[in-house]
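**Q** Provided below are the primary sequence and the corresponding predicted coordinates.
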Amino acid sequence: MNRKRIVSSCLLISLLFTSGCWDSTEVNDLAIELAWGIDKGQNNDVVISAQAIVPSKISSGQSGGKDGGSQNNPFFVVTSSGMNTLDAVQQMQAKLSRQVFRGHRRVIVIGESMARHGIKDVLDTYTRDPNLKLRTDLFVVKGGTARDFLNISYPLETIPGLGALGEFDQIGTLMEMGFLHFLISASSKGTSPTVPLIKAGLNNGAQEEGEHQDQSSRNDVEGFHLAGTAIFSQELKLVGFLDITEGRIMRWVTGNLQKLTISAQIPEDNGNASLEVNKLGSKIQPVIQGDHIKFLVTLTGQGAIRENNTRLDLTKMDNINLMQDTFNKHVEESVLRTITKVQKKYGTDIFGFGDSIHNENSSL
C-alpha cells in the first residue's frame, strides 16, 4: 500500500517538470504566406511582397477575383520596402495584425529589374532563414514586377501563386526544388544558375516584348504563362533568356526533363509528324584533343509517334527509320543551336560542362 502511494507521488512530481507549449503561436494568430516577391525599389532599396491566404475564405470555398486586393478573394498581397530584406520585413509586419508565417512558402518571384541588378545580397537573408524550405521554387517575372505578378488572379487556382508551380510541372520538368538547385549552381565554380521565366497574361501575345503597360491595363490582366528560362551569371545577375523550346532542351541536356513532344517537318514527304518522348536521359563526356576540350553530349529517349501528317506507311520499317533519322537530326540541330546561343551571346555555362570536367578528373 505504501509502495503504491510512493509511486503515485513520483508520478505527480514528474508532471511539474513536463514542458509545454506555453510560448507557441496559435494558427489563428498567423498570416500564412504561400508566395513571396522581391523587387528593386528607388535608391536601390528592396521591395518585398507577400501573398497570404485568408483562412476563413478558403474554408468557405470562395474563389479569387481579378484584383488581389478584393474583399472576395481568399488571398491578399501586402508590400513594404526597406534598405534590406529584414528591414522591409519589419515594415511589413507593422501593417499586419498577425505574425507572418513562412513555413508554407512555395514560390519566390523576382522582378526583372531586381534580377538584372543582382540578387546576391538579397539571397544572403534567405540562406540564413531556418523557416525557409529548400523545396521553394524560384521564378523571374519577365517585363514586370513581382508585386504586380502576385496581384494577378489565376482562373484555375484559388491561390494564384501556386499556379506557377502547376504550369512548370505541366511542361515536363522534374520537381526541381528550384531554390536548392539555384544555391548549388550559384556556389559552383563551373555552372551558372537558371530560373524559370514567367510572364503576365494567359496568351503569349498578351504583352509583346518591350511594350509599355500602364497601371490600368495591368489590373485587367488575368493569369500568366511560362515564357522560358532566365539565365544568371556567376555574379547572380540576369544576363538573358531562353524561350520555352530552348529551355526544354537545356533541361534535357542537364537531366531535368521527364517528357517532351518533338514536332518536325518530313522533307521526303512534304508533311510533318510529332513524337511523344519519355524516359529521357543525358550524358556529358569531355574529350580532350591537344589544347582543346570538346564535349560529347548524348541524349536518349523512348517514345511513340502520336501524329502523322504524311503519306508514309508506318507499318514499314524503312519509313519508321526515315522518321527516326529526321527526328534525330531535328534534335541535334536544336541542341547545337541552343548551346551555341548560350555560349556566344551570354558567355555562361548553364549545361554543367565545367562540372563534367571536374567529375572526370575526380574519377581518375
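**A** Ah, there it is.
**Q** C-alpha only now, for contacts and for neighbours.
**A** Will do.
**Q** for residue 261, what are its contacts?
**A** Residues near residue 261 by Cα atoms under 8 Å, 6 or more residues apart in numbering: 274, 275, 276, 277.
**Q** most neighbours among those, which one is it?
**A** residue 275 (20 neighbours; other Cα atoms under 10 Å).
**Q** any idea which helix or strand carries that residue?
**A** strand 271-289 (DSSP states H and E).
**Q** if you count neighbours, what's buried in that strand?
**A** Residues of strand 271-289 classed as buried: 272, 273, 274, 275, 276, 277, 278, 280, 281, 282, 284, 286 (neighbour count, 16 or more other Cα atoms under 10 Å).
**Q** now the longest helix anywhere in the chain, how far from the centre of its chain.
**A** Assignment by DSSP state H gives helix 317-341 as the longest helix of the chain. Distance of helix 317-341 from the chain centroid (Cα atoms, centre = their mean, to the nearest Å) equals 28 Å.
**Q** one more: stretch 181-194?
**A** 14 Å.
**Q** first to last residue in that stretch, what's the distance?
**A** Stretch 181-194 has an end-to-end distance of 9 Å (criterion: Cα to Cα, to the nearest Å).
**Q** what are the contacting residues of it?
**A** For stretch 181-194, the surrounding residues in contact (Cα under 8 Å, 6+ apart) are 195, 229-234, 236, 348-355.
**Q** out of those, who's the most crowded?
**A** residue 232 (28 neighbours).
**Q** another structure for you, compare them:
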Amino acid sequence: MKRIGKLIRTAILLLMIPLLGGCWDRTEVNDLALIMAASLDAGKNGTIELSVQVFTPNQTSGGGSGINSSDSGSDTFIVQSASGTDFADASSRLQELLPRKVFWGHGEVFVFGEQLAKKGIIDQMDFLFRHPQPRERAYVFISKGKAKDILSMNTRIERDSAETLREMATLSVGTGVSLRDLNDMLTGRAKAAMVPLIEKKEGPGGNVFPYISGAAVLKGGKLTAQFSDMLKRETQLIRGELKVFNVTFPVKENKGREDGLMSVRVVKCRTKLIPRIDRNRWSVTVRVEGEGGVLQNASRANVMKPAELPRLEAQLNQEIGQRIESAFRLIQREAKADVFGVADAFWRKYPKQWTKEQKRWNEIFSEIDIHAEANVKILWPGFSGKSFK
C-alpha cells in the first residue's frame, strides 16, 4: 500500500509539471503595440475620436522590427486614430487598424480635448479604471483645441510629446494630476478638480512643442473654466501641493516708496486649511509656513543685516497672502468650484453641520470668507550678500 501511495504521489507531481511553466500564455514584446500616450476628442455625430502614440523601435538599432513610422516623421513613434461611440468601442476599432496587440500598461499621459471636456469626461474615464492595464499613476491633461495635435508633435529634447509632458508634470513647479488624483477629486465631497491645461507653442526654427499654459477647472466632470499659469500655482499652494516656489515682490522703504524688486525662493512650505462656522457664517483661513532664501535683490535693502529681515519678511508674507486671497476669490467667483479641498476641511471639523448642508455646498462655497496668513522666514541671504545698489 505504501508503494502504491508513493506511485500515486509521483504521478500527480509529474502531471503538475506542465502546469508550472510560465510561458504557455506569453506575449512577445515584438507582438505588442506599446501605447505611450492617448488622447480623446469629440468626434462627429456624438462619437469619440481616440488617438494613440505607439512606440516604434528604431529598426537601425538592431532592436527588432518596428512599425513603419513615416506618417509622423519620427523614428520612435506613430500616431493612429479610430472613432467609436465611446472609449471602449474606439479602442476595439483601433485594434483592427494595428498589426500588434494593443498594450496600455506603458501609457504615461492621457489628454482630453477641450470640446470633449466641456461635454464631460467621467464616462470615458470609466474605461481607464475598469481596464486592468492602464496605470493609475498616468498623468491627465486638458488641451486647448484638439488633443490629437499634442500627440503628433515631434519634440527635440525628449523622445516624444508623452515623455515631454510627463517630465513637466513631475517637476516641483508642475501641476501633475494622475488618473487616481483626478478620480479622487471628482468623486470627493466637492466633486471638482483642477487639471493642467496644455497647448502648442512654436519655438525657434518653426519647432512646435507642448507646454503647460494654465489650469482647467472641472466641475462634475465637465470643463467649466480656464485660468492662467499664475493662478495654477496659487491653487497648488492652497491645496498644500506646492512645497517649493518663487515669489517676486516690490520692496518698500519705511516711507512707503518702492525701492525695487526682490525674489525669494520658498522651501519646506506647509499649508493648513482652518475652517470656521460662526453663526451660520462659513469662513476658512489658509495658513502658510516655510523658509526662504533670497534669489535676487534689486533693492537697496541689505539682507545681511538681521534688523532688515523682519521688514522684508512682512512684505513677503503680505504678497503671498494677497496672491492666495486673489486666487481663491477669482475661482470662487468665476468657476464656482471648490478645487482647494475646503469641503474636506469642513467635513473633518464640523461633520454634523457638513452632513446637514452638503447638498448646498456649491451655494455655501460661493459665499465663504477667505483669509490668508503667511509666515515665511528668510534664512538665507544668498552668496553675494549686499545688493549691487
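**A** Alright, I've got the coordinates. Because the structure is predicted, anything quoted here is derived from the model rather than measured.
**Q** just to revisit the earlier point, strands - which of the contacts of stretch 181-194 of structure 1 land there?
**A** Among those, the members falling in strands (DSSP state E) are 195, 229, 230, 231, 232.
**Q** what range does the host helix or strand of residue 52 of structure 1 cover in structure 2?
**A** Secondary structure from DSSP H and E places residue 52 of structure 1 in strand 46-53. Aligned by TM-score structural alignment, strand 46-53 of structure 1 corresponds to residues 48-55 of structure 2.
**Q** residues in contact with the matching stretch: which ones?
**A** Stretch 48-55 of structure 2 has contacts (Cα under 8 Å, 6+ apart) with 33-43, 76-87, 90-91, 94, 148, 151-152.
**Q** filter the residues you listed down to the buried ones.
**A** By 16+ other Cα under 10 Å, these give 33-43, 76-84, 86-87, 90-91, 94, 148, 151-152 as buried.
**Q** ok so, going back, which one of the ones in strands among the contacts of stretch 181-194 of structure 1 is nearest to residue 96 of structure 1?
**A** residue 195 (30.7 Å; Cα to Cα).
**Q** on that earlier part again, most widely separated two among the ones in strands among the contacts of stretch 181-194 of structure 1?
**A** Farthest pair in those, by Cα to Cα: 229 and 232, 9.8 Å.
**Q** the stretch 101-250 of structure 2: strands as residue ranges?
**A** Along the stretch 101-250 of structure 2, the stretches classed as strands by DSSP state E, counting those that start in this stretch are 101-103, 109-113, 139-143, 192-202, 208-219, 222-228, 245-252.
**Q** out of those, which one sits most buried?
**A** Comparing the strands of the stretch 101-250 of structure 2 by mean neighbour count (mean count of other Cα atoms under 10 Å), strand 139-143 ranks first with a mean of 28.
**Q** gap between the counterpart of residue 289 of structure 1 in structure 2 and residue 271 of structure 2?
**A** Residue 289 of structure 1 maps onto residue 278 in structure 2, with residues paired by TM-score structural alignment. Distance of residue 278 of structure 2 to residue 271 of structure 2, computed by Cα to Cα: 23 Å.
**Q** same question for residue 83 of structure 2.
**A** In terms of Cα to Cα, residue 83 of structure 2 sits 44 Å off from residue 271 of structure 2.
**Q** related to what we said a few turns ago, turn the contacts of residue 261 of structure 1 into CSV, including distance to residue 171 of structure 1.
**A** Shown next, in CSV, are the contacts of residue 261 of structure 1 (distance: Cα to Cα, whole Å):
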residue, distance to residue 171 of structure 1
274, 16
275, 15
276, 13
277, 13
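**Q** now, which of these sits nearest residue 317 of structure 1?
**A** Nearest to residue 317 of structure 1 among the contacts of residue 261 of structure 1 is residue 275, at 16.3 Å by Cα to Cα.
**Q** so what does the closest one match up with in structure 2?
**A** Aligned partner of residue 275 of structure 1 by TM-score structural alignment: residue 264.
**Q** could you do residue 97 of structure 1 as well?
**A** Checking with TM-score structural alignment, residue 97 of structure 1 has residue 99 as its match.
**Q** its match: neighbour count?
**A** If you count neighbours by other Cα under 10 Å, residue 99 of structure 2 ends up with 11.
**Q** what's the answer for residue 252 of structure 1, then?
**A** 25.
**Q** distance of it from residue 358 of structure 1?
**A** 21 Å.
**Q** same check on residue 103 of structure 1?
**A** In terms of Cα to Cα, residue 103 of structure 1 sits 36 Å off from residue 358 of structure 1.
**Q** ok, residue 264 of structure 1 next?
**A** For residue 264 of structure 1, the distance to residue 358 of structure 1 - Cα to Cα - is 36 Å.
**Q** in this structure residue 356 of structure 1 contacts residue 285, no?
**A** Yes - counting by Cα atoms under 8 Å, residue 285 is a contact partner of residue 356 of structure 1 at 6.8 Å.
**Q** out of the contacts of stretch 48-55 of structure 2, which sit inside strands?
**A** Using DSSP E, 33-42, 77-84 are the members of the contacts of stretch 48-55 of structure 2 that sit in strands.
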